[in-house]
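>>> Sharing a model that was predicted from the sequence below.
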Amino acid sequence: MSTDPQQLAIIKAGLDAICREMAVNLRRSATSSIVREARDFSVALTDAKGEVVAQAECIPIMTAGISLAFADIAELVDVSTLTPDDAFIMNDPFSGGQHLQDIYLFVPIVVDGTVVGFGATTAHHVDLGGMHAGISTQATEIYQEGLRMPLSRFSISRDWENPRGFVRQVVGANVRVPDAVIGDLNAQFAANQTATRRLGELMQRHGVAACTAVMEELKDYSERRFRDAISQVPDGRYLAEEYFDGSAYGVGDVPICVQVEVAGDEMRVTFDGTGAQVLGNVNCPVASTVSAVQSAIRCCIPVEGIDFNEGCNRPIDIEVPYGSVLNPAAPAAVRSRLTPASRVFNAVVRALGEAIPEQAVATGFDTTTAIAVSSLVEGRYQVALEILGGGWGACAEHDGADGLDNPISNCANAPVEALETDFEHFWIDEYAIVDHSGGAGASAGGRGIRRSYVAKQDGVKVAGYSDRHREGPDGRDGGASGAPGAHAIVRADGSSERLSTNYEAVLNRGDRIVVVTGGGGGFGAPPADR
């Protein structure tokens, strides 16, 4: 059916509003600080085929991966047989997922007896079992990282809402903090219920046929607009290389090599020359690699007035060598997959900066700096998980931002007060911007942060990972590099030890771990008097 432009605009606004409400409800319903405060989650509406048609502004690498996570739905089940009591859960990195902590939850939206779409949510859960609370940094295979769930259909009333339900029991029995994990999954259900209710209301108001037609037209419209934007990029083959520090895993620098080919209104992105998968937790599932590429291209080729839905991905062909660190073979460990994924983002941005100089930007610290602080007292676990950001790269128009998570992650920094209210085993005695950590330039790179956690009791365990501890990110067009990051433990007696980029340690009362993130690169030669 043909779509009236005014009706299309009204229905589109309704779809966008549904996703924003989903995000608000998920955050306000969440239990853990990583979801409630850091906002490490994403939400979307899909059509009946599982393709994203609308999304809220949350975590780019998660939202970009929703369609990939749900790609097997047609092979798994006849969609027409689904009921409002059905749901799907998955977190398998080798079947379209990211890493085990990111659990995807899909609920069919049934209107007048027909499945018209799905409410889709994903959240980073504070613990999924594994070798170490929060982060299993020493894992060498996925079995050591926690509970792995392929895309699976289950009954909400029988398997979840029932306290003895199978899915609820399996999840609760395999995690250290079941109240937090189950609480956050309930928040995902609440967001999906919002999608079900609001999309049903929208379709009652405008008609099922009109709304489903708009869903298709929005994808087609985004594709047309995005193809037009790509066609403005000069044809050619643009190359870039990044690397991450593999010394903590017994290897040297691991190269991330990208080739971006632009031909007319299409792009082809390949990764020949990228390093092989690593015996450690730093491999990147192909869904994360694809999501990082899509996010980078969308950042470099801005198109005003369109939503980023599945239509935007149609002009982009991505090939990733199997067995590489960006497409590892099972059962590789993948917990720290954002380290190579961030270098994918950096490499694509750098390559496109050669094609579109006006969009060029210096490299940011762009490193997920994750830390888990846990305690086990009298059989009860407390697990705090933090994602800390650094300085962003500068561009011609302005300085880089200070203390922000990297662009494909986009988590917020949790307030000190919230953490100290939630947890009894540590306190934070410093949270500060690191002066002079951004690279100098005509526009200066953003500055990193310093955060210090002090153990309030003996036996507090910490684990974490990061990158760029040897060298900071590059500047551009004469700008200086940003400062590197660092992790260190300072004992109560004054002694200290520097930590690697992937570590586990134990703190006793009065010991502290100090986490420093690096700055972003500067852009342009700095003025002589600056």
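Alright, I've got the coordinates.
>>> switch to C-alpha atoms for all contacts and neighbour counts from now on
Will do.
>>> Look at stretch 322-339 and report the distance between its end residues.
In stretch 322-339, first residue to last residue: 18 Å (CA to CA, to the nearest Å).
>>> If you count contacts, what does the helix or strand harbouring V107 end up packed against?
Using DSSP states H and E, V107 maps to strand 102-111. Judged by 3 or more CA pairs under 8 Å, 6 or more residues apart in numbering; DSSP states H and E, strand 102-111 is in contact with strand 86-90, strand 114-124, helix 178-206.
>>> which of those is buried the deepest?
strand 114-124 (a mean of 26; mean count of other CA atoms under 10 Å).
>>> Now do that strand: everything it contacts.
34-35, 40-50, 62, 66, 79-80, 82-83, 101-110, 184, 188, 191-193, 195-196, 212 (CA atoms under 8 Å, 6 or more residues apart in numbering).
>>> from the chain's centre, how far out does it sit?
18 Å (CA atoms, centre = their mean, to the nearest Å).
>>> angle of that strand against strand 86-90?
30 degrees (axes from the mean of the first three to the mean of the last three CA atoms, to 10 degrees).
>>> hang on, the earlier thing: take the helices and strands packed on strand 102-111 and lay them out in TSV including distance to G438.
Below are the helices and strands packed on strand 102-111 laid out as TSV (distance: least, CA to CA, whole Å):
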stretch	distance to G438
strand 86-90	40
strand 114-124	29
helix 178-206	36
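>>> of all those, which lies closest to S2?
The closest of the helices and strands packed on strand 102-111 to S2 is helix 178-206. By CA to CA, the value is 14.1 Å.
>>> could you list every residue that touches G364?
390-394, 400, 406, 445-446, 473-474, 482, 519-521 are the contacts of G364 under CA under 8 Å, 6+ apart.
>>> what's the spacing between A123 and A38?
11 Å.
>>> in the strand holding V107, what's buried?
102-111 (16 or more other CA atoms under 10 Å).
>>> now, which of the residues you listed sits nearest A412?
D102 (16.7 Å).
>>> Surely that closest one is in contact with N91?
Yes - contact criterion CA atoms under 8 Å: D102 and N91 qualify, at 6.0 Å.
>>> Which single one of the contacts of G364 is nearest to A56?
Nearest to A56 among the contacts of G364, with distances taken as CA to CA, is N406, at 18.0 Å.
>>> try it against this one:
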Amino acid sequence: MSEANLGLIDKQIMWSRLIAVVEEQAQTLQRTAFSTVVRESGDLAAGVFDADGRMLAQAVTGTPGHINSMALAVGHVIDEYPIPTMQPGDVFIHNDPWMGTGHTNDISVTTPCFRDDTLVGFLACNSHVMDIGGLRDMSSSTDVFMEGLYLPILKIVEGGVLNETLMAVIRANTRQPVETVGDVYSLINCNDVGCARLSEMMEEFGLEELDELADHIIDASREAVRAEIAKLPKGTWRASLSLDGQGEPVELKAALTVTDGGIHVDYSGSDGMTKSNFNVPFCYTLAYTSYALGCIIARDIPNNAGSLEPRTVSAPAGSIVNAIKPAAVVHRHLIGLMLPDLVFGCLRQAIPERVPAEGSGVLWIVGASGSKSSPSRFGDDFMVSVVTTGGMGALPFRDGLSATGFPSGVRGGPIEIFESMSPVIVWRKEYRQDSGGAGRMRGGLGQTIEMENGIDEPFFFSGAYERVKFAPRGVEGGLDGGAGYVGLKSGSRLPSKGQHFIPSRERVLIMSPGGGGIGDPKGRDRVMVETDLANELISLKAAQELYGLERAAADQRSVTPIQEKIQ
């Protein structure tokens, strides 16, 4: 089939096939990854790009921080290695935070796809590796060079021949050489599979190039987003957000402007860079701002170079959301994942019927490390992490989701995997009762987690959390969600950011935040209040005092569904 003869239905079928191509690409990465947060939680991105480096399609599996920053990463590769210098069998690698996903733990791999020695497009992917060297206690890093191996854009494979020297450098700069090198191979293989499937698709449809299909995808997506923006009220709305920070709070400010041609978010007025390591490279700011806008105005429109184009972002250089190298950035998600709530604060003033209350935002990733022997011997160290989540803010038309990784898209990891890769035992993992902000629509619940080392040795617990001092805010009379908490079961409170020495036989207690509520709690449907009480999502005290449930109904519904069946 000649491209000149492509009909609209043909193009739609081919676009759907591209989604299948990149989803198989992503599943290959997830199934072969060594990193637990990739394998179990989907902390990755995969996509197909045209010969000019424009993103055409992204995999369903993946996170906005990876995908929307990866949308620009192929362009950086082309700038460094112009297309005429590329050849079949080349593969490019880097983990530059300012050209990738914002910190050195995320490795990005780009593979030019050739058919009959003609470059027809690119496959790109990235994922999080557990250890890339640097400080074991990343909470103390003060510049990016303390945060591990820093790879500029380099050829990891040239003409089909692996760069053994570069691979040796990677292997020598990690505490987990088998796992880290395995993840690099996983990334390379992921793109190989994507390229093979893309070539098969082009062969099936008789395509010599992707140009016409690419133009259709990008142009149609761009115009669809512009049409949605045209329906919005025009003007500028402002919002601010206070975050815990480290030592002193961080203030973020945004101004959102809607015009006929696009929507722009400006972060002028936000705090400057910090000496701590939650500064945000602009690519990551752009990623989560674009995602927040997409959730509200373009949720049914494919995410690609075209649909991203009408959403623009600016931030002063040197601000915390536009950090300048060599700023410490390893925990850039602490700020970046909060940007959607700030953007929603602006949008709520224009279209309140679509926008959720504030949620937990930042993932509550539980990290544990130590040795299986005393004294410690090389090879006996363990370093594991599992993704846990808090509550999503309520929406005007339904309750917020509980224990959900919004806006990251990362799934909570299975505790069984975490325990199988370390001696740590998780004794409790459950919904945190009453943590969802009360309201006509209730915020989602956070979680309570309790863990200790299963052997008679101390271990290190590490975490970097937000929403401990500043809880997710409710709106329109809805109450705030429960603030987060980190401490020891014996009673001592721990700082929410840092690495902590946990003595033998001591347990860590982690309580993630709940989402804010929307509307007066006393206006909540009585059946919904009774159901929450019966399912133990709220306490009897909350049902009566916050929701105004009459005592007779409260007494009746305080019996759990399981008890009901027994009776």
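Yes, it's here. Please read all numbers here as calculations on a predicted model, not as lab measurements.
>>> Superposing both, give me the TM-score.
Scored against TM-score structural alignment, normalised by the length of the first structure, the superposed chains reach a TM-score of 0.94; 515 aligned residues with a CA RMSD of 1.7 Å.
>>> Please say which position in the second structure Q6 of the first structure maps to.
In the second structure, Q6 of the first structure lines up with I9, judged by TM-score structural alignment.
>>> and that match, what helix or strand is that in?
helix 8-32.
>>> compared with the first structure, how much does that helix deviate?
Helix 8-32 of the second structure, aligned to the first structure and superposed, deviates on average by 1.0 Å (mean CA distance after the TM-score superposition for the first structure).
>>> what's the helix or strand just after that helix aligned against in the first structure?
Next along the chain after helix 8-32 of the second structure, taking DSSP H and E as the criterion, comes helix 36-39. Here helix 36-39 of the second structure aligns to the first structure at residues 33-36, judged by TM-score structural alignment.
>>> Now the matching stretch on the second structure. Mean distance?
Averaged out, stretch 33-36 of the first structure is 1.2 Å away (mean CA distance after the TM-score superposition for the first structure).
>>> Show residues contacting that stretch.
27-30, 40-41, 123-126, 184, 384-386, 414, 418-419, 422.
>>> next one: stretch 256-266 of the first structure
By CA under 8 Å, 6+ apart, stretch 256-266 of the first structure touches 227-231, 233-244, 267-275, 315-317, 340, 343-344, 347-348, 351-352.
>>> now, which of those residues lie within strands?
Among those, DSSP state E puts 236-244, 267-270, 316-317 in strands.
>>> Which one (most neighbours) among those residues?
Comparing those by number of neighbours (other CA atoms under 10 Å), M267 comes first, having 24 neighbours.
>>> Mind telling me what K253 of the second structure corresponds to in the first structure?
So, by TM-score structural alignment, K253 of the second structure is matched to C257.
>>> Are we agreed that its match is in a strand?
Yes - according to DSSP: H, G, I helix; E, B strand; the rest coil, C257 of the first structure belongs to a strand.
>>> excluding its backbone neighbours, what's nearest it?
Leaving aside its sequence neighbours, C257 of the first structure sits nearest to E241 (CA to CA, 6 or more residues apart in numbering; 4.5 Å).
>>> and if you look at G183 of the first structure?
T31 (5.4 Å).
>>> What of R468 of the first structure?
Going by CA to CA, 6+ apart, R468 of the first structure has P484 as its nearest residue, at 5.5 Å.
>>> could you list every residue that touches the most centrally placed residue in the second structure?
By CA atoms, centre = their mean, the second structure has its centre lying nearest to S408, at 2.8 Å. Contacts here follow CA under 8 Å, 6+ apart; on that basis S408 of the second structure touches 63-65, 337, 361-363.
>>> Let's see that with 7 Å instead.
63-64, 337 (CA atoms under 7 Å, 6 or more residues apart in numbering).
>>> Name the residues that touch stretch 86-105 of the second structure?
65-66, 69-70, 73, 76, 106-112, 114, 117, 128-132, 147-148, 150-160, 280-281, 283-284, 329-330, 332.
>>> okay, how far is it across that stretch, tip to tip?
26 Å.
>>> before we move on, the earlier item: just give the number of residues close to the match of Q6 of the first structure.
9.
>>> measure the residue mapped onto S336 of the first structure from the second structure to M273 of the second structure for me?
Here S336 of the first structure is matched to H331 in the second structure, going by TM-score structural alignment. Between H331 of the second structure and M273 of the second structure the computed distance is 13 Å (CA to CA).
>>> swap in N5 of the second structure?
When N5 of the second structure is compared with M273 of the second structure (using CA to CA), they lie 53 Å apart.
>>> These two - which one has more neighbours?
A count of neighbours by other CA under 10 Å puts M273 above the other of N5 of the second structure and M273, at 21 against 8.
>>> can you pull the contacts of that one?
Taking CA under 7 Å, 6+ apart, one finds 279, 318-320, 323 in contact with M273 of the second structure.
>>> Closest one of the residues you listed to K429 of the second structure?
N279 (30.9 Å).
>>> R168 of the first structure and D159 touch, don't they?
Yes - R168 of the first structure is in contact with D159 according to CA atoms under 7 Å; the separation is 6.4 Å.
>>> So the aligned residue in the second structure for D511 of the first structure, which state does it fall into?
Mapped onto the second structure by TM-score structural alignment, D511 of the first structure lines up with E506. Under three-state DSSP, the three-state class of E506 of the second structure is coil.
>>> E506 of the second structure contacts I455, correct?
No - with contact defined as CA under 7 Å, E506 of the second structure does not count as touching I455 (11.3 Å).
>>> how much space between the corresponding residue of the second structure for Y104 of the first structure and S290 of the second structure?
Under the alignment defined by TM-score structural alignment, Y104 of the first structure corresponds to S108 in the second structure. Noted for S108 of the second structure: a distance of 20 Å to S290 of the second structure, by CA to CA.
>>> just A26 of the second structure next, same as before
Taken as CA to CA, the span from A26 of the second structure to S290 of the second structure is 21 Å.
>>> got it, and P352 of the second structure?
Taking CA to CA, one finds P352 of the second structure at 19 Å from S290 of the second structure.
>>> Among the two, which residue is more densely surrounded?
Looking at P352 of the second structure and S290 with other CA under 10 Å, you find the greater number of neighbours at S290, namely 29 against 16.
>>> what helix or strand is the more buried one on?
helix 282-297.
>>> which strands and helices sit next to that helix?
helix 64-80, helix 333-336, helix 339-350 (3 or more CA pairs under 7 Å, 6 or more residues apart in numbering; DSSP states H and E).
>>> So which bit of the first structure is the next helix or strand after that helix matched to?
Where DSSP H and E defines the elements, the next helix or strand beyond helix 282-297 of the second structure is helix 305-308. Using TM-score structural alignment, helix 305-308 of the second structure lines up with residues 310-313 of the first structure.
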